[in-house]
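Asker: Okay, predicted coordinates and the sequence, questions at the end:
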Amino acid sequence: MDKRSLKNLDLLFVIFTFLLLAASLLILSTASINVDKADPMHYVKVQAIWILSGIVIAAVLATFDYQKWRHFRWWIYGLNLVLLLAVVLFGSSAKGATRWIPITSSFSIQPSEFAKIFIIITLADFLADRQGKLDNFKDFILPFLFVLIPMLLIYKQPDLGTTLVFAAIFIGMMFVAGANPWKFGGLLFAGIAVIGVALWLHFATNLPSWLHWAQGLPLPMQDYQLKRLAIFVNPAADTSGDGYHIIQSIWAIGSGGFWGKGYRMGTQGQLNFLPEHHTDFIFSVVGEEFGFIGTVTLLFIFLIFILRSVSIALKARDPYGMLIGTGIISMFTFHVLVNVGMTSGIMPVTGIPLPLISFGGSAMWANMAAIGLLLSVNLRRQRLMF
């Protein structure tokens, strides 16, 4: 990389990225202290390793010209499918899902996390070649099939949360690529309506006589996924079972009040009433111990981080760079909105972690790879003329 490109570096984006990484270690130092009694700081030390190695990944990708990825589109897409198929054939299972490929006895990777980055890189090239050619319904078919194949492999694991992230990435990138907003938007609205009607028919108990044949309509979802949707509507229906997670999360956030209970002074998290409080429900710990002030501060950091990402995408030197930025922005935004929504009780539980904050190696590496790609776009936003 030409050193003159460093003048394009978005320092505010870099600063707020490091603020999020620092926040991850701070929050984990209280959220995970009682998870491993033998080594209270175990998760913090491991997360620090993921962060440091992730910074190296981001730096390497930032120095690599993002345009060169276009030459390897089909190789990357093929690698993505191979890794997802490997999960089906050789994957290890935990908590009813098969999402990991064991590398050693104590280390495994989650290909679905990296699949998000692979699909952003490859779909960006796929759509960049079709700009101005996404006006009709038939033009949407190939891009949809391009994303659908890896989506189905991820859904089979089962991993509904990451499947929905793929959908968010696809929708965001399609609109920016120039898909006819009325026709594409109409398809989305129709799809959401069909899903809504299907869910209503599945859960409804007092249907009119002429609809009795459709009552209990079977859906291609796991039982626990259907229970999560049912509990979302009425968490109090099963306070000690499927509704336990969301009730404990709401109590934790609500009990924090304005200033919070204080660092390591929470009850729901510290006494392990709140499940998965160092991963999916880490935002609940922020609400309980740091209160309204803490949650607003964290969300403000995310807001600036995403707004700077938007600025980088808008200043990209070509459509390919803008589409990469759009995919990454869609991914991060969806993750934050859904995680905060599910921990607050306004969205169903989907198991989507809070990016750059929740504990997890594959997720951290994938997120840092996304940041590296954004920086690569940012550093090359202007062509060097001499």
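Answerer: All right, it came through fine. Since this is a predicted model, take the numbers as computed values, not measurements.

Asker: Every contact and neighbour count from this point should use C-alpha atoms.
Answerer: OK.

Asker: And the one helix or strand Phe305 maps to, what does it pack against?
Answerer: If you go by DSSP states H and E, Phe305 is part of helix 282-314. Judged by 3 or more Cα pairs under 8 Å, 6 or more residues apart in numbering; DSSP states H and E, helix 282-314 is in contact with helix 11-31, helix 244-255, helix 319-344, helix 361-379.

Asker: how far away is the residue nearest to Val336 when sequence neighbours are not counted from Gly341?
Answerer: Closest residue in space to Val336, ignoring its immediate chain neighbours: Leu354 at 5.8 Å, by Cα to Cα, 6 or more residues apart in numbering. Plainly put, Leu354 is 11 Å away from Gly341 if you go by Cα to Cα, to the nearest Å.

Asker: which one of those two has more residues nearby?
Answerer: For Leu354 versus Gly341, neighbours defined as other Cα atoms under 10 Å are more numerous around Leu354 (23 against 14).

Asker: quick one, what contacts that one?
Answerer: 279-280, 282-283, 335-336, 339-340 (Cα atoms under 8 Å, 6 or more residues apart in numbering).

Asker: mind redoing it with 7 Å?
Answerer: Under the criterion of Cα atoms under 7 Å, 6 or more residues apart in numbering, the contact partners of Leu354 comprise 280, 335-336, 339.

Asker: that's a strand at Pro348, yeah?
Answerer: No: judged by DSSP: H, G, I helix; E, B strand; the rest coil, Pro348 forms no part of a strand; its state is coil.

Asker: That one reaches Leu229, doesn't it?
Answerer: Yes: using Cα atoms under 7 Å as the test, Pro348 is close enough to Leu229 to be in contact (5.9 Å).

Asker: So which of those two has more stuff around it?
Answerer: For Pro348 versus Leu229, the count of surrounding residues by other Cα under 10 Å is larger for Pro348: 21 against 17.

Asker: Against Ile304, how distant is the more buried one?
Answerer: As defined by Cα to Cα, Pro348 lies at a distance of 26 Å from Ile304.

Asker: Gln67 is nearest to which of the helices and strands packed on helix 282-314?
Answerer: Relative to Gln67, the nearest member of those by Cα to Cα is helix 319-344, separated by 7.7 Å.

Asker: Put this next to the previous one:
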Amino acid sequence: MPRATLSRLLNRHPVRPPDSGMSRRKSLWENLHLDPWLLVLLLLLVGAGLLVLYSASGQRGDTVMAQALRFGVAFAVMAVLAQFSPATFFRWAPLAYGAGVAMLIAVELVGDIGMGAQRWLEIPGVVRFQPSEMMKLATPLMVAAYLGHTGIPPRLRHLTVCALIIGVPVVLIAMQPDLGTSILVASAALIVVLLAGLSWRLIGMFALLLAAALPLLWINLQSYQRQRVLTFLNPESDPLGAGWNIIQSTTAIGSGGVWGKGWFQGTQSQLEFLPERHTDFIIAVLGEEFGLVGMVALLALYLVIVCRGLWLAAGAQDTFGRLVAGSIILTFFIYVFVNVGMVSGILPVVGVPLPLISYGGTSSVTLLAGFGILMSIHAHRRLLPR
């Protein structure tokens, strides 16, 4: 073909570069930096939580409204955090960690005492909160920021620094005493270390060290904490005392059968045999009133949320983002596993609420704040050429 003819054809039909996705209009959800699928799943979970809470609280509308307002605040925090870039969280990690440790020290000095534990700080007339909840996010963020700076896989000296970062808040929380939260904080941070590429040799070495330290840990447990472990091994040893909670919870779940007794029809919960039925043991209320079908449906919803979270985490494009996103969603899974395990009798009772179902404000804000960070990591990922 003559060059002049080719030139005329190109001018008439110019060749356009392939669409890289940069020029298309962004959707509303992309502009808001929110993942619509994860948001819908979380709203479904919260709705189910309010439904069960209404029954577990004895049909108290004020309790449900208070929880709904807390969820509103938590979703607002999630939406705000999703607007910040992961680089911002990388810079904020040391500040958040330092502020959290300072507040944990303040709890030891001037914290409020409730139910035999000193876990709360109160700003008179404004808010009462648990600083330990903040450390569920601040500690893994700090570990991820440190490992993101030093590089992965971590060497032994880096793991020593990580141990110090994790150990300070865990010890302070355990002194309150709050064994359940201290375990969750440690778990969230240790997941970051594992995701950083810890070798199996080091994992085995640390497992042996932990096993060797178990007698020392046992000696330093509070008497009621040791009793919880012994009760887990044999609940019938003290059926009217330490074994009461687990016996009543397993009885409630078992009595629900396949289809349950019906909403408001649970005897263990409505007649107040079941302790802490609106907080730690709320899934027993669900099992009694909605049966095996209700529990499977709830666990399936949790599983879908975890799978969606892992899919979002897999799209992270830098070390810090991958470590934080993986830690957030896997820690969420641990919350569910520990609560369901302790209520059904396969784990000791450690006082871990069921995520976004149990009554509570600070834990709800912390959980949804984590999902906000997860959405931020996904929304701010760089568009790589194909």
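Answerer: Arrived safely. Treat the numbers as computed from the prediction; the structure is a model and nothing was measured.

Asker: about what we covered before: ok, average deviation of the helix holding Phe305 of the first structure from the second structure?
Answerer: For helix 282-314 of the first structure, the mean deviation from the second structure after alignment is 0.6 Å (mean Cα distance after the TM-score superposition for the first structure).

Asker: For that helix, what is the distance to the chain centroid?
Answerer: For helix 282-314 of the first structure, the gap between its own C-alpha mean and the chain's C-alpha mean amounts to 15 Å (Cα atoms, centre = their mean, to the nearest Å).

Asker: now do stretch 276-296 of the first structure
Answerer: Centroid separation for stretch 276-296 of the first structure versus its chain: 18 Å, with Cα atoms, centre = their mean.

Asker: same question, stretch 328-342 of the second structure
Answerer: Stretch 328-342 of the second structure has its C-alpha centroid displaced from the chain centroid by 7 Å (Cα atoms, centre = their mean).

Asker: Average separation of that stretch from the aligned part of the first structure, please.
Answerer: Mean deviation for stretch 328-342 of the second structure: 0.9 Å (mean Cα distance after the TM-score superposition for the first structure).

Asker: What residues of that stretch count as buried?
Answerer: Along stretch 328-342 of the second structure, these residues count as buried under the neighbour rule (16 or more other Cα atoms under 10 Å): 328-333, 335-336, 338-340, 342.

Asker: Leaving aside the residues adjacent along the chain, what's closest to the aligned residue in the first structure for Phe232 of the second structure?
Answerer: Per TM-score structural alignment, the equivalent position to Phe232 of the second structure in the first structure is Phe232. Counting by Cα to Cα, 6+ apart, Pro348 is the residue found nearest to Phe232 of the first structure once chain neighbours are left out, at 5.2 Å.

Asker: The one you found and Gln225 of the first structure: what is the separation?
Answerer: Using Cα to Cα, one gets 9 Å for the distance from Pro348 of the first structure to Gln225 of the first structure.

Asker: Then Gly291 of the first structure?
Answerer: Computed with Cα to Cα, the distance linking Gly291 of the first structure and Gln225 of the first structure is 30 Å.

Asker: neighbour-wise, which of those two wins?
Answerer: For Gly291 of the first structure and Gln225, the more surrounded residue by other Cα under 10 Å is Gly291, and the numbers stand at 24 against 16.

Asker: Name the nearest residue to the alignment partner in the second structure of Gly132 of the first structure, sequence neighbours excluded.
Answerer: Alignment note (TM-score structural alignment): Gly132 of the first structure maps to Ile152 of the second structure. The spatial neighbour of Ile152 of the second structure that comes closest, neighbours along the chain excluded (Cα to Cα, 6+ apart), is Ala196 at 5.8 Å.

Asker: What residue in the second structure is paired with Arg99 of the first structure?
Answerer: Looks like Arg99 of the first structure aligns to Arg119 there (TM-score structural alignment).

Asker: contacts for the helix or strand harbouring that match?
Answerer: When secondary structure is defined by DSSP H and E, Arg119 of the second structure falls within strand 117-123. If you take Cα under 7 Å, 6+ apart as the criterion, strand 117-123 of the second structure is touched by 107, 111-113, 128-131, 176-177.

Asker: all helices for the stretch 101-250 of the second structure, in order.
Answerer: With helices called from DSSP state H, counting those that start in this stretch, the stretch 101-250 of the second structure shows them at 131-150, 156-174, 179-195, 200-219, 223-233, 244-255.

Asker: Determine how far the first one lies from the middle of the whole chain.
Answerer: Helix 131-150 of the second structure has its average C-alpha position 14 Å from the chain's average C-alpha position, going by Cα atoms, centre = their mean.

Asker: So for it, what gets flagged as buried?
Answerer: 131-148.

Asker: do the same with stretch 18-31 of the first structure
Answerer: Of the residues in stretch 18-31 of the first structure, 19-25, 27-31 count as buried by neighbour count, 16+ other Cα under 10 Å.

Asker: Equivalent analysis for stretch 304-314 of the second structure, please.
Answerer: Quick answer for stretch 304-314 of the second structure (16+ other Cα under 10 Å): 305-306, 308-310, 312-313.

Asker: Onto which residues of the first structure does that stretch map?
Answerer: Stretch 304-314 of the second structure corresponds to residues 304-314 of the first structure when matched by TM-score structural alignment.

Asker: Show me the contact partners of the matching stretch.
Answerer: When contacts are defined by Cα under 7 Å, 6+ apart, stretch 304-314 of the first structure is touched by residues 13, 16-17, 321-322, 325-326, 329, 378.

Asker: redo that, cut-off 6 Å
Answerer: The contact list for stretch 304-314 of the first structure, computed with Cα atoms under 6 Å, 6 or more residues apart in numbering, reads 13, 16, 322, 325, 378.

Asker: Pick the one among those residues closest to Leu298 of the first structure.
Answerer: When the contacts of stretch 304-314 of the first structure are compared for distance to Leu298 of the first structure (Cα to Cα), Phe16 comes out closest, at 10.5 Å.

Asker: Tell me the spacing between the residue nearest in space to the middle of the first structure and Leu201 of the first structure.
Answerer: For the first structure, the residue nearest the mean C-alpha position is His335 (3.8 Å; Cα atoms, centre = their mean). Noted for His335 of the first structure: a distance of 29 Å to Leu201 of the first structure, by Cα to Cα.

Asker: Identify each buried residue in the strand holding Arg119 of the second structure, please.
Answerer: Buried residues in strand 117-123 of the second structure, counting neighbours by 16+ other Cα under 10 Å, are found at 118-121.

Asker: ok, now stretch 169-186 of the second structure?
Answerer: Within stretch 169-186 of the second structure, the residues that qualify as buried by neighbour count (16+ other Cα under 10 Å) are 169-170, 172-186.

Asker: what's the span of it, first residue to last?
Answerer: Across stretch 169-186 of the second structure, the terminal residues are separated by 9 Å (Cα to Cα).
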